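Peer 1: Attaching a predicted model along with its sequence, questions to come.
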Amino acid sequence: PAGPALPSVKRPTAKPSGVFQSHRESDRIQVMPRSGAMAADSYACLAHLAGAGFEVIEELPLTGLVIVRAARADRSVQDSVSRLEAMPWVDWAAPDGIVHAAAAPNDRYYELLQWNMRAASLPEAWGITTGEERAVVVAVLDSGIRPEHEDIAGKLAGGWDFTVPGGDPDPTDEPSLDIGFSHGTHVAGIIAAATDNAVGVAGVSWGASLMPIRVLAGDGRGSEAWLAEGIRWAVANGANVINMSLGTDESPGQALEDAIGFAHSSGVIMVAAAGNDASSKVLYPASDSRVIGVSATGRYNELAGYSNYGYEIDIAAPGGNVARRYKPQDAVVSTGYIVSPSKSECGYMWAEGTSMAAPHVSGVAALVLARMGPMSPSDMARLLRDTAVDLGMPGDDSEFGAGLVNAHAAVTQSTMDRAVFAVYSPEGRVVSTVGCGSRSDRSFELQCVVEGNHYLVGWLDVNQSGDIDTGDYFNVVPIAVPSGGANVQVSQFELLYLESAAQVDSAIRGAIQSVPGAFHEPFAIDPLQMTGGRR
């Protein structure tokens, strides 16, 4: 019996172009039957394949493809394709390339312990870029680092220590027993630990280099003057991004404000931690509008109990929240250097704080720069905000800013202005394709929509395949148009990442079930009927 209508079942009209290359050759071959051939006599078609020396692996009903491989190992894929296309009932045949939707590093603690990377959509982002296309240097203004750490060694691009008179080119952290660990080493590992090396942890940007600049002494304290000097040193020595997992609750002095202005006007992106006092006062420099201020979230995307908040917050990122469940694994694991009376050694350790949240954002900024090239600090801040996953109150708020950093959306520039839209009736008829909305606050206005209950559908074709598929952004929400029709305002419309095309059907069913009394079947979506609006 026939099932309910499924969305996005448009068959390819032409043989795949090969624009998107697989990572290695597959022995699988896609076969597209001519229209109606399988319906007329599928047994004869399959028997023809078997008789010609092909093994049928699977049939895919939504695309209409038959997947085969040559029974003879000595027959090349291209030869097999030619033989298949000579069959009268075959429209086209093509190699079935192997694609990787997300990259999974082999670092020892990644899969089990690094929930924070998944929270920030980094596995999906790594399927697009690991940050190795262009050289990007992230300056870590902190307590210094331990250069001998196995996941830090080989990642360094110079550095300086401003905590000793006259300065020193060796920014090695020497934490006191009271502090107990190297704060800067932990922060640096989140940004760019050596990744996919079968040891330790994964960093956000696999390709970025680290520039440790020591502005905090062994007791975890520093001065505004050291910080101002460190910012200027980072700019002068080629840093593209400056991470500052530190701050002050005092009004900044002129020297520090001027240094921030110098870095901003020089095109260097600055990221800073909001603070860990559960206070509405965001620390400086996170509170400076020229700096991306970051609050912290826990494993469940809640605001961490310690995180500062306020209107100066731009974005949120994973920082850990142990107090929610009192489990250490709800903190963030990264590279560490642990100090005790008996011994001091490099290793891996848990820590939580907005100090851990900020480096996620710095690492994502490094990924974006590696893939897209130079970008002004203002444009970077806008991109990160406009691609964030909204949390808390709809729209921008004082706890999460624009929302949780979304690495995949950022590196693919998946902003609302690139999406297409349509309004469907319950019967599956398009009743409006005109959408006017805002890229930043994701509000939406639909024009000339007829009266009744409808569904607003949005889609961003990330891979430009022409089909709604894995890796795209999609959503559907019910809307009610009042008597007389005219224009309709949607307060916020957020597109969601598709882990599989099956989620499209689930999203439509969920939208239908959210409307009282709506008992109709899911409607089919034709991507060709969706249009972009002015945003």
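Peer 2: That came in fine, so what should we check first? In this text, all values refer to a predicted model and were calculated from it rather than measured experimentally.

Peer 1: CA only for contacts and neighbour counts going forward, please
Peer 2: Noted.

Peer 1: Let me see the ranges of the helices in this structure.
Peer 2: For the chain, the helices defined by DSSP state H occupy 37-51, 77-85, 110-113, 115-119, 122-126, 183-192, 224-236, 254-265, 354-372, 377-386, 407-411, 502-513.

Peer 1: Could you pull out the strands in the stretch 351-500 of the chain for me?
Peer 2: 420-424, 430-432, 435-437, 444-446, 452-460, 473-481, 488-490, 496-497 (DSSP state E, counting those that start in this stretch).

Peer 1: For residue 506, find the nearest of those.
Peer 2: Smallest distance to residue 506 across the strands of the stretch 351-500 of the chain (Cα to Cα): 10.0 Å, for strand 473-481.

Peer 1: residue contacts, residue 389?
Peer 2: 402, 403, 404, 405, 406 (Cα atoms under 8 Å, 6 or more residues apart in numbering).

Peer 1: thought residue 54 was touching residue 66?
Peer 2: No - the pair residue 54 / residue 66 is not scored as a contact, 11.2 Å apart, by Cα atoms under 8 Å.

Peer 1: and which of the contacts of residue 389 is nearest to residue 212?
Peer 2: Using Cα to Cα, these come closest to residue 212 at residue 405, 23.8 Å.

Peer 1: Without its sequence neighbours, what residue ends up closest to that closest one?
Peer 2: residue 388 (4.8 Å; Cα to Cα, 6 or more residues apart in numbering).

Peer 1: tally of neighbours for the one you found?
Peer 2: By other Cα atoms under 10 Å, the residues close to residue 388 number 29.

Peer 1: what residues are up against it?
Peer 2: Shown in contact with residue 388 (Cα under 8 Å, 6+ apart): 315, 402, 403, 404, 405, 406, 409.

Peer 1: The structure to be compared is supplied as follows:
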Amino acid sequence: MEIQKKFAVFSLLPFCFFCAHSANALKVERLPIAGPASVSAAAPPAKPGREVASGRAFVEFGAGLSSAAAAGVVSAAGFELVDGVYPGGWNLVLLPHGMSVSSALSVLKSLPGVAAVEPSGVYHVKRKSSDPALVLQYSLRRADAFRAWDYETGASSRVTVAVMDTGIDGSHPELVSKLAVGSQFFDPNNNGVQSLNDPPTPACNHATRVAGAAAAASDNNYGIAGISWDARLLSLKIFNDADCNTDCSDAAAAAACSTDDVAIIKAINYAVGLNNSAAAGRIVLNMSIGEGVACSVPLQAALTPAATAGLVLIAAAGNSPVGGIDSPANCLGVMPVGATDINDNIASFSARGTEMSSRGVVAPGVGIYTTDLRGSFAYGDGTSFASPFAAGLAALVLSANPALTGVQAGDIIRNSADNLGSRETYGFGRVNAYKAVLLALGKLSSYSTSPDMAKAYAYPNPYKPSSTRPLAFSMPDSVFGSGLEISIYTSEGEKVKKVSEPNWDGKNEAGYDVASGVYLFFMKTDKGSAVGKFAVLR
């Protein structure tokens, strides 16, 4: 298997012996995504996932309640009323030591005489990386990373991007500070035998370029910025130095710069063992490797438990526009990533296929300025560099909301992507970091999918029955199983037809052509259910 070459909270608070009080720095917490973001009846609700100041909250009391009575009400519950009345009748209270703001909002609202409560929201200066080469990184502008960084830079929760590749150059100044402990080498020339490779060393330049696109050190007045400023990097080297020239070409006719399923599977298993550990946190596995073959049974057997364990699995779609999506990007549970250019056009080399339709996205992958060997920088082309961009975004999403499963993190990236056209070419669209982070924080509920039922897709959409091609249904990985039944309905709820194959000819149960319009379909297997919709045009 080859690598994919192408290349303002204010005021000091008075001392309170039983309440939280300010120290040298403002303490911040995030309201839970599904928790009581706000219990204010009068004011607009606080957004779930919002950052708020710890140890304090605002309270509005009902008309006619004296200051002394108000102080007595909150004091009896363990709170302390401080300061004077803020504009609009709001009062500041201090929380008992150790109480979360989320819990305090619920308690305060239940107190007699309390009309409304609100957290003290936290504000930041607008973030933009100080890295001088930022001007060369159109990919960050195109994917709206600058606005995403106002909300998340990857520092909220520990996430590690595992780069399963040719080995990262661990001496690069933009990567050395980002490396997690425990990089490994899985020797493809020796049955994947594992050995410590820490600090990591490169067989050739590919992994070093990939790593920079995902998570180069950022906002440090040097070099470039990774899309995730604070994600860690782990090198899982699966290529042998003796087989590769510096540019990852074959070192000799008898020594191909390549790897195999054995080394890959062992690297995947290692990553699974690190997931949710204190050192690594959540794992995003980037696989900028590929071969134009079907996903092998042993490889799928390794990837399925990795996905179940919560890893986000991302792979380069491939660098040939014909022949379909490469493996491992075509394996179930893996997000294939195609490449776009500075103008959001699909790269001429980017692979197309049904896996893009069902679970893929595209990301900038042409003219990507990134880290290179011996502390240098270089431009790279290929889905190899689109894939780590999506992997870095996955790290941002998980940092913003570590409670997400791997499947949910992938859904967020897909559902927040900007639609650019043909699903088989662009997948769900070009990744949008800003929308993805907001969706992870619960600030873009209109992009959310149903929590009870997976989302399925049909293509081509809209469907023109006059063509010789039937409508094809794409089954989500989460419901992939046996006993398939697909029930098709009009938008008014009238049943049109039930089919047991993943395609449809545009006819109802009586054999007549259906009319133009919007149709819903419900997909059911022994593993679960999914829902989707499509349009028919005649």
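Peer 2: Perfect, thanks for sending it. This one's a predicted model, so the numbers in the text were calculated from it and none came from an experiment.

Peer 1: between the helices of the first structure, which one is nearest to residue 207 of the first structure?
Peer 2: Nearest to residue 207 of the first structure among the helices of the first structure is helix 183-192 (7.2 Å), distances taken as Cα to Cα.

Peer 1: and the closest one, which stretch of the second structure?
Peer 2: Aligning helix 183-192 of the first structure against the second structure (TM-score structural alignment) gives residues 206-215.

Peer 1: Have a look at how far, on average, the matching stretch is from the first structure.
Peer 2: By mean Cα distance after the TM-score superposition for the first structure, the fitted stretch 206-215 of the second structure averages 0.8 Å away from its aligned residues in the first structure.

Peer 1: Return the residue of the first structure aligned against residue 105 of the second structure.
Peer 2: In the first structure, residue 105 of the second structure lands on no residue (TM-score structural alignment).

Peer 1: isn't there a strand covering residue 105 of the second structure?
Peer 2: No - Residue 105 of the second structure sits outside any strand when classified using DSSP: H, G, I helix; E, B strand; the rest coil, being helix.

Peer 1: Compare the contacts of residue 388 of the first structure with the second structure and list the overlap.
Peer 2: Contacts conserved in the second structure for the contacts of residue 388 of the first structure, counting by both residues aligned by TM-score structural alignment, their matches' Cα atoms under 8 Å: 402, 403, 404, 405, 406, 409.

Peer 1: Can you select the buried ones among those for me in ChimeraX?
Peer 2: To isolate the buried ones among those in ChimeraX, judged by 16 or more other Cα atoms under 10 Å, type:
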select :402,403,404,405,406,409
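
Peer 1: and of the strands of the stretch 351-500 of the first structure, who's closest to residue 300 of the first structure?
Peer 2: Here strand 496-497 is closest among the strands of the stretch 351-500 of the first structure (Cα to Cα), at 17.2 Å.

Peer 1: what helices or strands is that closest one leaning on?
Peer 2: The contact analysis (3 or more Cα pairs under 8 Å, 6 or more residues apart in numbering; DSSP states H and E) places strand 496-497 of the first structure against strand 473-481.

Peer 1: What is the distance between the strand it packs on and the centre of its chain?
Peer 2: Distance, stretch centre to chain centre, for strand 473-481 of the first structure: 23 Å (Cα atoms, centre = their mean, to the nearest Å).

Peer 1: Show the contacting residues for the residue nearest in space to the middle of the second structure.
Peer 2: Residue closest to the average C-alpha location in the second structure (Cα atoms, centre = their mean): residue 394, at 2.6 Å. Applying Cα under 8 Å, 6+ apart to residue 394 of the second structure gives the contacts 284, 312, 409, 410, 413.

Peer 1: Distance to residue 29 of the first structure added to the helices of the first structure, as TSV?
Peer 2: Shown next, in TSV, are the helices of the first structure (distance: least, Cα to Cα, whole Å):
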stretch	distance to residue 29 of the first structure
helix 37-51	12
helix 77-85	7
helix 110-113	32
helix 115-119	33
helix 122-126	26
helix 183-192	39
helix 224-236	52
helix 254-265	52
helix 354-372	32
helix 377-386	39
helix 407-411	30
helix 502-513	23
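
Peer 1: Quick one, which of those helices gets closest to residue 473 of the first structure.
Peer 2: When these are compared (using Cα to Cα), the closest one is helix 407-411, at 8.8 Å.

Peer 1: Kindly name the residues of the second structure that line up with that closest one.
Peer 2: Counting by TM-score structural alignment, helix 407-411 of the first structure pairs with residues 433-437 of the second structure.

Peer 1: which one of the strands of the stretch 351-500 of the first structure is the most hemmed in?
Peer 2: Stretch with highest mean neighbour count among these: strand 420-424 (a mean of 25; mean count of other Cα atoms under 10 Å).

Peer 1: For residue 373 of the first structure, which non-adjacent residue is spatially closest?
Peer 2: Nearest residue to residue 373 of the first structure in three dimensions, chain neighbours excluded: residue 134, at 7.3 Å (Cα to Cα, 6+ apart).

Peer 1: before we move on, back to that, can you check which of the helices of the first structure gets nearest to residue 444 of the first structure?
Peer 2: helix 377-386 (14.4 Å).

Peer 1: which helices and strands sit right next to that closest one?
Peer 2: Packing partners of helix 377-386 of the first structure (3+ Cα pairs under 8 Å, 6+ apart): strand 269-273.

Peer 1: Can you tell me what sits against the strand it packs on?
Peer 2: 240-247, 263-264, 283, 285-286, 290-295, 354-355, 357-359, 361-362, 376-377, 380.

Peer 1: Average offset of that strand relative to the second structure?
Peer 2: Looks like 0.5 Å for strand 269-273 of the first structure (mean Cα distance after the TM-score superposition for the first structure).

Peer 1: Could you give me the buried positions within that strand?
Peer 2: In strand 269-273 of the first structure, counting by 16+ other Cα under 10 Å, buried: 269, 270, 271, 272, 273.
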